[in-house]
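K.L.:
Requesting a structural model of the entry that follows:
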Amino acid sequence: MKQSSGILILKILGGYFLTTLVALICLFFVSAPQSFLLPEGIENPVEFIKGIGAVLLLGWILTSFIMAIPCAIFIVISEFFSLKHRLPYLIFGAGLGVCILYYNWLENLAHGRLMPFEDSLLKLTGLFISGAICGLIYWKIAGRNAGTIKQRMCSQNQKNGA
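P.N.:
Model prediction:
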């Protein structure tokens, strides 16, 4: 069944925003797993949960903004070269997850803090796996149709030119 180009673009955007949400939740869980538990001494748990929701929403907006350029470059490359196999998406997602940790290392070094190796290894593993999962989620939503828009444009140009 052929889908319109608008539906394919919506799949690309929806896949991107869904994977940034999953990446944010994974990043939040890897960096602060105790935040998912209700701490002792909270008088109003409903307000605490609302606060966590607001933090996640703001974080999702920021994550979507920060990851826009590298993901857009990869999406354009995958559309141009019609990358329909899941392996490039898995590798890109895992690589982007590792880059997030590298950014965190640079930020800590800039402030004169060194992260312990065990903590870094745990975060590296968590971000590598969550990035790979996000890459597979994007592939499942939009990556399997990569190159369809380009093929349609080329076939339309051939029809118009012939």
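K.L.:
from here on, contacts and neighbour counts on C-alpha atoms
P.N.:
Fine.
K.L.:
ok now stretch 12-29, how far from the chain's centre?
P.N.:
On the basis of Cα atoms, centre = their mean, to the nearest Å, stretch 12-29 sits 5 Å off its chain's mean C-alpha point.
K.L.:
Buried by neighbour count: which residues of that stretch qualify?
P.N.:
Of the residues in stretch 12-29, 12, 15-29 count as buried by neighbour count, 16 or more other Cα atoms under 10 Å.
K.L.:
helices or strands next to the lengthiest helix in the chain in the packing?
P.N.:
Taking DSSP state H as the criterion, the chain has its longest helix at helix 5-31. Under the contact criterion of 3 or more Cα pairs under 8 Å, 6 or more residues apart in numbering; DSSP states H and E, helix 5-31 touches helix 45-66, helix 117-141.
K.L.:
from the buried residues of stretch 12-29, which two are the most distant?
P.N.:
Using Cα to Cα, these span at most 25.6 Å, a distance reached by Ile12 and Phe29.
K.L.:
hmm, back to that, quick one, the longest helix of the chain and helix 45-66 angle?
P.N.:
Inter-element angle recorded for helix 5-31 and helix 45-66: 120 degrees (by axes from the mean of the first three to the mean of the last three Cα atoms, to 10 degrees).
K.L.:
here's the other one to compare against:
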Amino acid sequence: MARVMMILFAHCLACLGALASGVFLLVGLDVLKGAAEPEALAIAVGPMVLLGSLLLAGVQFIPVCLIVLLAEWRSLRGLRYYLVSGLVLGLVSSLGGIEYGKASGEDLLGVVALIYALSGLVWGVIYWRMAGRTAGAWRDALPPAK
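P.N.:
Next up is the predicted model:
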């Protein structure tokens, strides 16, 4: 049960880190384009990251469960697996952002995909650091079958 709680906690913190990196990239782009004031955006970033990370953790829960189950089943502990998984997760998640960009008339396809991909990589590193390095370790601790 402790392993499951650690996995859920690591996923929530990884989503928080991924969303924070994505929001800071978007805010930085808006500030660089002169579309927003840095002071006004600083006020909005905190609630956006906290509430958005909860939403992201809920939306990506099923795909992340599949990633974690595969890692636990096959004892995949390498950073490369979590980076590729996070990248794919970010790019699949970017489909919603791309559709939003098309609906609002902005041509940000590459930027949105890049931000989501980088956020996915951040998710992969944070999750690997917290729980992925010991994936499948519970199987090593089981007593031998008689």
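K.L.:
quick one, which of the helices and strands packed on helix 5-31 of structure 1 is nearest to Leu106 of structure 1?
P.N.:
helix 117-141 (12.4 Å).
K.L.:
any residues touching whichever helix or strand comes after that closest one, and which ones?
P.N.:
Counting by DSSP states H and E, the next helix or strand C-terminal to helix 117-141 of structure 1 is helix 148-161. With Cα atoms under 8 Å, 6 or more residues apart in numbering as the test, helix 148-161 of structure 1 has contacts from 5, 8, 79-80, 82.
K.L.:
make it 7 Å
P.N.:
Residues lying outside helix 148-161 of structure 1 but in contact with it, judged by Cα atoms under 7 Å, 6 or more residues apart in numbering, are 5, 80.
K.L.:
what angle sits between it and helix 5-31?
P.N.:
Orientation check (the same axes, to 10 degrees): helix 148-161 of structure 1 against helix 5-31 gives 160 degrees.
K.L.:
Okay, buried residues for helix 148-161 of structure 1 please.
P.N.:
Using 16+ other Cα under 10 Å as the test for burial, helix 148-161 of structure 1 gives 148-149.
K.L.:
Just give the nearest non-adjacent residue to the counterpart of His11 of structure 2 in structure 1, would you?
P.N.:
The alignment partner of His11 of structure 2 in structure 1, by TM-score structural alignment, is Tyr16. Take Tyr16 of structure 1 and drop its neighbours on the chain: the residue closest to it by Cα to Cα, 6 or more residues apart in numbering is Tyr138, 6.5 Å away.
K.L.:
contacting residues around the equivalent of the one you found over in structure 2?
P.N.:
Aligned counterpart of Tyr138 of structure 1 in structure 2: Tyr127 (TM-score structural alignment). The contact partners of Tyr127 of structure 2, by Cα under 7 Å, 6+ apart, come to 10-11, 14.
K.L.:
Look up how far Leu142 of structure 2 lies from the residue most central in space within structure 2.
P.N.:
Nearest to the mean C-alpha position of structure 2, by Cα atoms, centre = their mean, lies Trp123 at 3.7 Å. Trp123 of structure 2 is 30 Å from Leu142 of structure 2, where distance means Cα to Cα, to the nearest Å.
K.L.:
now swap in Ser104 of structure 2 and tell me
P.N.:
For Ser104 of structure 2, the distance to Leu142 of structure 2 - Cα to Cα - is 54 Å.
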